[in-house]
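Enquirer: Can you look at this prediction? I've put the sequence above it.
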Amino acid sequence: MSEHPELVARVEVDTARYPSLAGRSVLVTGGGSGIGASLVEHFCAQDCRVGFIDLDATVAAGCADVIAAKTGNRPAYAVADLRDIPALQGAIAELAARLGPFTVLVNNAGNDDRRPIEAVTPEYWDERQATNLRHQFFAAQAVLEGMEATGGGSIINMGSISWMRGAAGLIFYTTAKSAIMGMTKSLARELGERNIRVNSIAPGWVLTERQVVRAKAIYQGKFAEYLEAQCLKEHLLPPDIARMALFLAAEDSRLITAQTFIVDGGVV
């Protein structure tokens, strides 16, 4: 049980099983915590061969232990800073050598730290684009050969509704996340003839442990404020995003590509 009651879903539901995912090799970036850890867990529960990349070796090892205990399926992981593209490429190659060519990629890694506009330097701007956008393209590039060799695949990019709402205090983040929609459409057009589908998910405010701690420390009252903006009066949790990713990875969505799916409880 989480120490934060906001992270406990009000209703437990039976969720779908996707036979087409069983045995498939899946790569998740930023998979050690938050939404990424939920993605890894959900794909492991579908009997996939899952690999993930994380910046923190201790966090990654702990995540793999927890998911193995919960699902009986231990994910593999590699440690890399995704801002370092050669390191990212090396981590993907390492995991593919262990798990086989990836037919599903979930470009999840990102960071939505805030900074006032006056404090944004050119160096910080470039670092935020490297953190939230650039690696998504190069991860997709790195898995293309394996996907094509196995007959196709599914790439899922993680966007955000923050840019749709014009969120303040993180313009460098909203700029990157808005670009993901354009990148998704162009990749889908370019890769469709290779039977590779490319879609993106734009989550609303998803309550992870990190977000809850930060909200309670900095944004008092934001829980109620955000629920007021939602049509559905229940906090979004990481599994809500992971279940959309499962659908987009499975053959159930075989003719869906170039789309962005908003999962936000009805905010935008």
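Expert: Perfect, I can see it now.

Enquirer: Going by C-alpha atoms from here, please, whenever you check contacts or count neighbours.
Expert: Fine.

Enquirer: Now do stretch 75-85: everything it contacts.
Expert: Stretch 75-85 has contacts (C-alpha atoms under 8 Å, 6 or more residues apart in numbering) with 40, 44, 49-57, 60-61, 64, 67-68, 87-88, 91, 94-95, 127, 130-131, 134-135, 138.

Enquirer: so what does the longest strand along the chain touch, helix or strand wise?
Expert: The longest strand of the chain (DSSP state E) is strand 196-203. If you count contacts as 3 or more C-alpha pairs under 8 Å, 6 or more residues apart in numbering; DSSP states H and E, strand 196-203 packs onto strand 153-158, helix 171-191, helix 238-249, strand 260-263.

Enquirer: Can you list the neighbours in contact with stretch 10-28?
Expert: 36, 39-40, 43, 46-53, 99-108, 234, 246-247, 249-252.

Enquirer: Report the buried members of those residues.
Expert: Buried subset of these (neighbour count, 16 or more other C-alpha atoms under 10 Å): 36, 39-40, 43, 46-53, 99-108, 246-247, 249-251.

Enquirer: In addition, the following structure is provided for comparison:
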Amino acid sequence: MPTPFSYALYPSLANKRVLITGGGTGIGSTLVEAFAGQSAEVSFLDISDEAALTLQERLSTATHPPRFVHCDLTDLDALAQTLAQIEQRSGPVDILINNAANDTRHAIEAISAKQWDDSIAVNLRHQFFCAQAVLPGMKAAGCGVILNMGSISWHRALPDLALYMTAKAAIEGLTRGMARDLGPHNIRVNSVIPGAVRTPRQTMLWHTPEEEAKIVGGQCLKQRVEPEDVAALVLFLASDNAARCTGREYFVDAGWYGA
């Protein structure tokens, strides 16, 4: 992989108002940096204040310095207020990236009804309500882009992720339903399906050298998928170059078919 990673430049993304959930760490922080590099106006939500503020400071010299807003996406009242404040400050959102999620492993026998509800809230519910909140502005503009982050996990039937995979499978149905309903307003909706992405969290918690070897062994391409690979796809789908792309799932997984 080139160092530093070199993104294509999309003139249509310059000055676009972009909202990214879960933008403080992992894939989300890479998305924030990638869109800032396109001269987009980025607002990003997270609950990890320290990491998000560090990212905001690091990108403070961008054409439009990204703005971090603390927000618990599982609190729908707080979410609605936060999105209203962002729109009042910056204007209607042009591009929504529904990225936030939590893939903590779990055993089926250990899950309570509250844990079920909490998992759905953090992995699925906010994607719908974030989209709902930005729709008036997109409809008034006559265009918009919503990108929902899915997961390879349920396509591969990975272990100890039943709740997470349930939510991620539902995101693809949500995407197709929204694409159909919002198409007449020229609002495009797609899902991005990352494979086994090498983030600090995954490396620290689950991607041991043995697991990494197994992942790469099952991929058609024998290199790890990096957050920048995901961001490169997201930039394309958000740009006008993807003007006829909607209602679909786009994989960036290095062809991960093996066991």
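Expert: Now that the structure is in, tell me what you want to look at. None of these values were measured; they are calculated from a predicted model.

Enquirer: What does the superposition give as a TM-score?
Expert: Here the superposed chains carry a TM-score of 0.95, computed using TM-score structural alignment, normalised by the length of the second structure; 257 aligned residues with a C-alpha RMSD of 1.4 Å.

Enquirer: Spit out the contact partners of the residue nearest the centre of the second structure.
Expert: In the second structure, the centroid-proximal residue (C-alpha atoms, centre = their mean) is residue 99; its distance is 2.3 Å. Going by C-alpha under 8 Å, 6+ apart, residue 99 of the second structure touches 20, 21, 22, 23, 28, 148, 149.

Enquirer: What lines up with it in the first structure?
Expert: In the superposition onto the first structure, residue 99 of the second structure corresponds to residue 108 when matched by TM-score structural alignment.

Enquirer: how close does its match get to residue 11 of the first structure?
Expert: 26 Å (C-alpha to C-alpha, to the nearest Å).

Enquirer: coming back round to it: can you name the two of the contacts of residue 99 of the second structure that sit furthest apart?
Expert: 23 and 148 (13.6 Å; C-alpha to C-alpha).

Enquirer: Between the two, which has more neighbouring residues?
Expert: A direct count of neighbours by other C-alpha atoms under 10 Å for residue 23 of the second structure and residue 148 places residue 23 higher, at 30 against 27.

Enquirer: my guess is the more buried one contacts residue 100, does it?
Expert: Yes. Here residue 23 of the second structure reaches residue 100: they are 7.5 Å apart, a contact under C-alpha atoms under 8 Å.

Enquirer: Run through the strands of the first structure in chain order.
Expert: Using DSSP E, strands in the first structure cover 25-29, 49-54, 76-79, 104-107, 153-158, 196-203, 260-263.

Enquirer: Out of these, which is closest to residue 185 of the first structure?
Expert: Short answer: strand 196-203, nearest of those by C-alpha to C-alpha, at 7.4 Å.

Enquirer: What residues in the second structure pair up with that closest one?
Expert: Strand 196-203 of the first structure corresponds to residues 187-194 in the second structure, going by TM-score structural alignment.

Enquirer: superposed on the first structure, where does that stretch end up, distance-wise?
Expert: Taken over the aligned residues, the distance from stretch 187-194 of the second structure to the first structure averages 0.4 Å (mean C-alpha distance after the TM-score superposition for the first structure).

Enquirer: ok now that stretch, how far from the chain's centre?
Expert: 9 Å (C-alpha atoms, centre = their mean, to the nearest Å).

Enquirer: cool, stretch 160-177 of the second structure as well?
Expert: Using C-alpha atoms, centre = their mean, the offset of stretch 160-177 of the second structure from its chain centre is 14 Å.

Enquirer: And stretch 83-92 of the first structure, what's buried?
Expert: 83, 85, 88, 89, 91, 92.

Enquirer: Among the residues you listed, name the ones in helices.
Expert: Among the buried residues of stretch 83-92 of the first structure, the residues falling in helices (DSSP state H) are 85, 88, 89, 91, 92.

Enquirer: which one in the second structure is aligned with the second one?
Expert: For residue 88 of the first structure, the equivalent position in the second structure is taken to be residue 79, counting by TM-score structural alignment.

Enquirer: And for residue 79 of the first structure?
Expert: Using TM-score structural alignment, the partner of residue 79 of the first structure in the second structure is residue 70.

Enquirer: try residue 143 of the first structure
Expert: In the second structure, the residue matched to residue 143 of the first structure (TM-score structural alignment) is residue 134.

Enquirer: Identify the spatial nearest neighbour of that match, chain neighbours not counted.
Expert: Closest residue in space to residue 134 of the second structure, ignoring its immediate chain neighbours: residue 93 at 6.1 Å, by C-alpha to C-alpha, 6 or more residues apart in numbering.

Enquirer: In contact with the one you found, which residues?
Expert: 17, 18, 19, 87, 134, 137, 138.

Enquirer: What's the separation between the fifth one and residue 5 of the second structure?
Expert: Counting by C-alpha to C-alpha, the separation of residue 134 of the second structure from residue 5 of the second structure is 31 Å.

Enquirer: With neighbour numbers in mind, choose between those two.
Expert: Ranked by neighbour count (other C-alpha under 10 Å), residue 134 of the second structure and residue 5 place residue 134 first, with 22 against 10.

Enquirer: Isn't that one up against residue 92?
Expert: Yes. Residue 134 of the second structure lies in contact with residue 92 (C-alpha under 8 Å); the separation is 7.1 Å.

Enquirer: Pipe the helices and strands packed on strand 196-203 of the first structure into CSV and attach distance to residue 224 of the first structure per row.
Expert: Below are these laid out as CSV (distance: least, C-alpha to C-alpha, whole Å):
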stretch, distance to residue 224 of the first structure
strand 153-158, 25
helix 171-191, 23
helix 238-249, 19
strand 260-263, 18
